[in-house]
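J.: no FASTA, just this:
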């Protein structure tokens, strides 16, 4: 398996997955130039996967189609992604080259957001989750509700723990600062934060993460943890009445957080 995060814009990643012949699967190409450079001498890609409609995830598709007309484009049911050739829904299974992916609807960041999860022939579990789950964080809720986002994160957290988490942005170091404020006694989190700092200092991506690490370290997957709940209560001055309120308060805390 050849899995590569291509940097784009200030902090985006476009994901490439290549087979043994060099043919690629392209995920969330917000701009075309990094993809065209990486695949300059490669065969025509198998397909393009799109997780949601935001321009920094779909903006490069038109130019890629001019270079490689007819590539299948899998995208959620959303008229704002007019360039799609194949619409996907929750529970669908898609095939692209040698790979099969299950489609998971994960609204919250947007109402039509999807993820693609597959168990590759090499045995690796792989998740393309766009802007819903980040390493040590989660996406802002531009269109969805806290209840939707919490449910979506729980859907992702229930995947196999060896799953590689391929998200859309390099936010790990910034997310670590907030996570350590919420959960400072978490040894696994401290180790992950140090690892992320070292990776960025060396010019390397912090992704993919693993779902095992996120379940141990990410406060948004741990909003029902007693230590995280206590931190939320201290921050807002009262105990959350339920899981949804706890998550909403945690996300609001992050929205206003400055390291």
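T.: Arrived safely, thanks for sending. The structure presented is a predicted model; accordingly, all values stated were derived computationally and were not measured.

J.: contacts and neighbour counts: CA atoms only from here.
T.: Will do.

J.: buried stuff in stretch 233-243?
T.: Neighbour counts over stretch 233-243 (16 or more other CA atoms under 10 Å) mark 233, 240 as buried.

J.: quick one: distance of it to the chain centre.
T.: A distance of 28 Å separates the C-alpha centroid of stretch 233-243 from that of its chain, computed with CA atoms, centre = their mean, to the nearest Å.

J.: what of stretch 139-159?
T.: Centre-to-centre, stretch 139-159 and its host chain are 12 Å apart (CA atoms, centre = their mean).

J.: what does stretch 128-147 give?
T.: Once both centres are worked out by CA atoms, centre = their mean, stretch 128-147 turns out to sit 8 Å from its chain's centre.

J.: please enumerate the strands of this protein.
T.: When assigned using DSSP state E, the strands of the chain occupy the ranges 2-8, 12-18, 24-27, 47-49, 73-76, 86-88, 93-96, 99-105, 114-119, 125-130, 133-134, 137-138, 164-167, 209-210.

J.: let me know which of those strands is tucked in deepest.
T.: When you average the neighbours per residue for each of the strands of the chain (mean count of other CA atoms under 10 Å), strand 133-134 leads with a mean of 27.

J.: what comes into contact with it?
T.: Residues external to strand 133-134 that are found in contact with it (CA atoms under 8 Å, 6 or more residues apart in numbering): 139, 153, 167, 168, 169, 171, 172.

J.: how about 7 Å then?
T.: 139, 153, 167 (CA atoms under 7 Å, 6 or more residues apart in numbering).

J.: got it, and stretch 137-156?
T.: Stretch 137-156 is contacted by residues 106-111, 131-133, 175, 218, 220-221, 244, 247-248 when judged by CA under 7 Å, 6+ apart.

J.: ok, of those residues, which one's closest to residue 23?
T.: Looking at the contacts of stretch 137-156 and their distance to residue 23, the nearest is residue 131, at 25.3 Å (CA to CA).

J.: take this one as well and set it beside the first:
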């Protein structure tokens, strides 16, 4: 039986545990302690670690985990993280626990960022996208350009609509507050915002989310929408624009929100 479980870390991180028959794949372990606790409490042994990008809150737990579980393979992108043992690039595939993950290069948040796509999971396809796509938002552009991020999000938009999006942070409520300013008349968005408020009040995770819902409510996946474009253009005082201009202005607006 395959399961995918969140492990809370820091103030708002999710480390994902993909488990099958007593073995686990850990996604982006920024902190080893909660991972070790989760493995011990659930009778799991560590089989592999997969990394989306180099930020500390995604990689700082690798060394301690590998001390506890020697010779654990660590998959990740080409970057300065020395703990990665298997380097991956766009369109690579890896098979772990008899599960095949396809790798997408998704630069924008960082230049090295990759995502992992699992076509079969308990509730449909699964995407482990780190800090590229969030529930209701997208990652800040620390290294990449708006065009790179727009292209990366375009790769994700093209996936099956029933894809479960496993992002790495609990940012949903703040993301949706901003989205409601961008699209105040989007009924799907307003309904999602109310549901998200209720889930957070109950201290429940709001992720994973369905890609279909993101396409209806996430402004960063809707920069081709006329209402979104007009709202962003008005805010940014754009007289003429293309989709990249809209995305760049939307991201800047969110940064200042």
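T.: Noted; the coordinates are in hand. Worth saying up front: this structure is predicted, and the values here are computed from it rather than measured.

J.: and which of the contacts of stretch 137-156 of the first structure is nearest to residue 190 of the first structure?
T.: When the contacts of stretch 137-156 of the first structure are ranked by distance to residue 190 of the first structure (CA to CA), residue 218 comes first, at 11.2 Å.

J.: contacting residues around that closest one?
T.: Applying CA under 7 Å, 6+ apart to residue 218 of the first structure gives the contacts 136, 137, 179.

J.: then residue 104 of the second structure?
T.: Here residue 104 of the second structure is in contact with 90, 91, 114, 115, 116 (criterion: CA under 7 Å, 6+ apart).

J.: was I right about the second one contacting residue 106?
T.: No - between residue 91 of the second structure and residue 106 there is no contact, the gap being 11.2 Å when judged by CA atoms under 7 Å.

J.: which of these two has more neighbours?
T.: With neighbours defined as other CA atoms under 10 Å, residue 91 of the second structure and residue 106 compare such that residue 106 has more, 30 against 12.

J.: I'd like to check which residues are in contact with the residue nearest to residue 107 of the first structure when sequence neighbours are not counted.
T.: Closest residue to residue 107 of the first structure in three dimensions, ignoring its sequence neighbours and counting by CA to CA, 6 or more residues apart in numbering: residue 113, at 5.1 Å. The contact partners of residue 113 of the first structure, by CA under 7 Å, 6+ apart, come to 51, 52, 76, 105, 106, 107.

J.: follow-up on the earlier one: turn the strands of the first structure into CSV, including distance to residue 254 of the first structure.
T.: Written out in CSV, the entries for the strands of the first structure read as follows (distance: least, CA to CA, whole Å):
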stretch, distance to residue 254 of the first structure
strand 2-8, 24
strand 12-18, 20
strand 24-27, 27
strand 47-49, 29
strand 73-76, 28
strand 86-88, 31
strand 93-96, 34
strand 99-105, 24
strand 114-119, 23
strand 125-130, 19
strand 133-134, 13
strand 137-138, 9
strand 164-167, 18
strand 209-210, 20
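
J.: tell me which stretches of the stretch 51-200 of the first structure form helices.
T.: In the stretch 51-200 of the first structure, helices defined by DSSP state H, counting those that start in this stretch lie at 55-58, 61-67, 146-157, 172-182, 187-201, listed in chain order.

J.: now the closest residue to residue 117 of the first structure other than its chain neighbours: how far from residue 209 of the first structure?
T.: Computed as CA to CA, 6+ apart, the closest residue to residue 117 of the first structure that is not its neighbour in sequence is residue 127, at 4.5 Å. Using CA to CA, to the nearest Å, residue 127 of the first structure is found at 10 Å from residue 209 of the first structure.

J.: joint contacts of the two?
T.: The contact sets of residue 127 of the first structure and residue 209 overlap at 164, 165 (CA under 7 Å, 6+ apart).

J.: hmm, back to that, quick one: which of the contacts of residue 218 of the first structure is nearest residue 229 of the first structure?
T.: Proximity of the contacts of residue 218 of the first structure to residue 229 of the first structure (CA to CA) peaks at residue 179, which lies at 12.8 Å.

J.: who's in contact with the residue most central in space within the first structure?
T.: For the first structure, the residue sitting closest to the mean C-alpha position, by CA atoms, centre = their mean, is residue 167 at 2.5 Å. If a contact means CA under 7 Å, 6+ apart, then residue 167 of the first structure has 128, 129, 130, 131, 133, 134 as its contacts.

J.: before we move on, the earlier item: dump the contacts of residue 104 of the second structure into CSV; add distance to residue 240 of the second structure as well.
T.: Conversion of these to CSV gives the following (distance: CA to CA, whole Å):
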residue, distance to residue 240 of the second structure
90, 34
91, 36
114, 33
115, 33
116, 36
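
J.: nearest to residue 226 of the first structure, of the strands of the first structure?
T.: Put simply, out of those the one that sits nearest residue 226 of the first structure is strand 137-138, at 18.1 Å, with distance taken as CA to CA.

J.: got the buried residues for stretch 155-168 of the first structure?
T.: Going by 16+ other CA under 10 Å, stretch 155-168 of the first structure has these buried residues: 156, 157, 163, 164, 165, 166, 167, 168.
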